[in-house]
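>>> My questions are about this predicted structure, shown below with the sequence.
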Amino acid sequence: MGGSGVWKLRTFAKALMAFTVTSVSLVASASDHQVISVTVNAPGSFPYLYFDRTRQTYEGLVPDFLTHVSEQAGYSIVYLDASQFRSEENIVSGRADLYLANPEWLQNPSRFIASSPLIAHPTYLYSTQPFGTGFTADRLSGVTICAHRNYVYTGLESGFEEGRLTRVDSPDHTSMAHMLARGRCDFAVYNPYNAMDAFYQKSLCHLDVFQSPVPTSVVELPFVMRADAVALKALIDRHIEGFAVSGELEASLAHHLTGRDFPKRGKCE
């Protein structure tokens, strides 16, 4: 082959290589923008994001919202099971994009940015006896409260630290409910959705359960993401607003909370 032929072959090879690299970059770029991965503190938290064992899939407000994003913007959604600590690491390392949490609950909040709030997150006390008129948690002293191990309870932490309240930790929300039923604590602390999930189990159908008249705290739940995920934050913020204005947010909660409320009266069928 002459010099001219060799030069043409080398030129073609370089062009092919450049095209291949460009194509791979475009595919990778498209993939990055088409998939949103969500890290979950398995098995999740009702009704925000919980695992449906019958359907073997995640259900709840978050999947409903992300279905809205998928339909409106063409993204695919994947879920990654993790623990609370691993969920933070998954975001920082880039293994996941989103995590539903209040930034104050994170170990290193400065490493994240947060979307607009998806929903307000109240926390209440629960008892097997009615609450008195004018009840407030800040007047409590010398009582025990069943709590979820490693959880931070904004409205109760000072009481725990001062020794006015005694915290009795459990590994999960179900065991907290059973401890309250057995009289192992005076109160249990939940957001109302986890309380519904725990106390409406068949094994506790006989139990009367009352919710405190005012919450111990109310915090906002946004999606947190890597500090440099500015474009993703803009996308999520835009769709959170649309999800709320369209009435889909309210409809999603109503769907997942059907037939559950407080006070819960003991009745087994």
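Nice, I can see it.

>>> contacts and neighbour counts: CA atoms only from here.
Fine.

>>> Gly134: neighbouring residues, count only.
Applying other C-alpha atoms under 10 Å, we find 8 residues neighbouring Gly134.

>>> check which helix or strand covers it.
Assigned by DSSP states H and E, Gly134 falls within no helix or strand.

>>> now do Trp7
Trp7 belongs to helix 3-34 when assigned by DSSP H and E.

>>> helices or strands next to that helix in the packing?
Judged by 3 or more C-alpha pairs under 8 Å, 6 or more residues apart in numbering; DSSP states H and E, helix 3-34 is in contact with no other helix or strand.

>>> For the spatially most central residue of the chain, give its distance to Glu248.
Nearest to the mean C-alpha position of the chain, by C-alpha atoms, centre = their mean, lies Leu100 at 3.9 Å. According to C-alpha to C-alpha, to the nearest Å, Leu100 stands 18 Å off from Glu248.

>>> Where does the closest residue to Thr174 other than its chain neighbours sit, in terms of helix or strand?
Spatial nearest neighbour of Thr174, excluding adjacent residues (C-alpha to C-alpha, 6 or more residues apart in numbering): Ala198 at 5.2 Å. Per DSSP H and E, Ala198 falls inside helix 192-199.

>>> this is the comparison structure:
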Amino acid sequence: MQKYFTKIWLIGSLIFCGTLYANQNANQTKGPTKLIFAINDPGSPPYLYFDKVNKGYRGIIADFFNSFTEDNTLDVRYLDSSRARNEYLVLNGKADFFLSSPAWLDNPDNILLSDELLLHRSFFYSISPFSQPFSLTTLPKNLICTRRGYIYPSLSQLFKDKKLIRVDSSSQITITNMLIKGRCDYAVMNEYNANSVLNLKQFCGINFYQSPNSIHDAPLTFVINKQSRDIIPTLNDQWRIFQNSGQLEDSIRVHGGTSDLDSQKNCS
């Protein structure tokens, strides 16, 4: 009888050790969470944009993904798309998440949101000084250079009523070129885009002016497929680390450009 129980104990011990080893091995071999992030190609600085020199995406969001530790990492694959299509891809499970604002979504009740990441503030930009005080109602029938596929909540009704004329373009650089050539009276961009684009060397020597007040403020968040809800706590926690450690501020400085629009006056 004693030999019988000894045998049973040995078998049980082997099973326990085998299970423990299998679990440890599974944890060791478990790779990073694989996710698909949809991008409104070719992106938009400073958030996420394609670097033609390095043949890859750079920006604040790329820096954030790279800030994860080895113990808590994400394997993010970028999917080139458009702002209009991004929401469709996430809703239908073709992508896990993308960057946007609740104000720009067609179906906000059918998807999930992370915590607020950044405040997206849009301004008008011109090659002539703005009048004081500045108001949208004082710009009858003016041509406004805009990004194709973008929604501008504060301007939508004015565009619809033809009080302002929307002139779409494919990128912020094209928008700026159109503004310089007089194809529109004003360009609308968020402050980070403007700081990055208007200070490019190709626009050196040109004076740009920002409207005295923003025309629209919108919080940016990650917009997430409901099936990918498990990543929300990880994204929120890591963003707080990214922000509190000063990495976010550094990333904005690198990808957002200078905020001094007068810098174009001194060309080297």
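Noted; the coordinates are in hand. The model shown is predicted, which means the values in this text are computed figures rather than measured ones.

>>> what's the TM-score for these two chains?
Here the TM-score for the pair of chains, by TM-score structural alignment, normalised by the length of structure 2, is 0.81; 245 aligned residues with a C-alpha RMSD of 2.6 Å.

>>> burial measure for Ala177 of structure 1, as a count.
Counted with other C-alpha under 10 Å, Ala177 of structure 1 comes out at 29.

>>> Which residue of structure 2 sits opposite it in the alignment?
Aligned against structure 2 by TM-score structural alignment, Ala177 of structure 1 finds its counterpart in Thr176.

>>> Can you classify that match by secondary structure?
Counting by DSSP: H, G, I helix; E, B strand; the rest coil, the backbone at Thr176 of structure 2 sits in helix.

>>> was I right about it contacting Met189?
No: look at Thr176 of structure 2 against Met189 with C-alpha atoms under 8 Å: they stay out of range, at 9.6 Å.

>>> Check how far the next helix or strand after the helix holding Ala198 of structure 1 sits from its aligned residues in structure 2, on average.
Next in sequence after helix 192-199 of structure 1, counting helices and strands by DSSP H and E, comes strand 210-211. By mean C-alpha distance after the TM-score superposition for structure 1, the fitted strand 210-211 of structure 1 averages 0.6 Å away from its aligned residues in structure 2.

>>> hang on, the earlier thing: ok, the match of Ala177 of structure 1 to Gly256 of structure 2 distance?
Distance from Thr176 of structure 2 to Gly256 of structure 2, by C-alpha to C-alpha: 16 Å.

>>> quick one: the helices in the stretch 1-150 of structure 1?
Per DSSP state H, counting those that start in this stretch, the stretch 1-150 of structure 1 carries helices over the ranges 3-34, 61-73, 84-93.

>>> what packs against the second one?
So the one you mean is helix 61-73 of structure 1. strand 49-52, strand 76-82, helix 230-245, helix 248-256.

>>> please redo it, this time with the cut-off set to 10 Å
strand 35-41, strand 49-52, strand 76-82, helix 230-245, helix 248-256 (3 or more C-alpha pairs under 10 Å, 6 or more residues apart in numbering; DSSP states H and E).

>>> hey, which of the ones you listed is tucked in deepest?
strand 35-41 (a mean of 21; mean count of other C-alpha atoms under 10 Å).

>>> chain center to it: distance?
10 Å (C-alpha atoms, centre = their mean, to the nearest Å).

>>> show me the contacts for the residue mapped onto Val143 of structure 1 from structure 2.
When structure 2 is aligned by TM-score structural alignment, Val143 of structure 1 is paired with Asn142. By C-alpha atoms under 10 Å, 6 or more residues apart in numbering, Asn142 of structure 2 lies in contact with 136, 162-166, 184-186.

>>> among those residues, which are in helices?
Taking DSSP state H, every one of those sits outside helices.

>>> Drop anything exposed from these.
Buried subset of those (neighbour count, 16 or more other C-alpha atoms under 10 Å): 163-166, 184-186.

>>> for structure 1, what's the longest strand?
Ranked by residue count, the top strand of structure 1 under DSSP state E comes out as strand 119-127.

>>> Might one say that the residue nearest to Thr174 of structure 1 is in contact with Asp172?
Yes: Ala198 of structure 1 is within contact range of Asp172, at 9.5 Å (criterion: C-alpha atoms under 10 Å).
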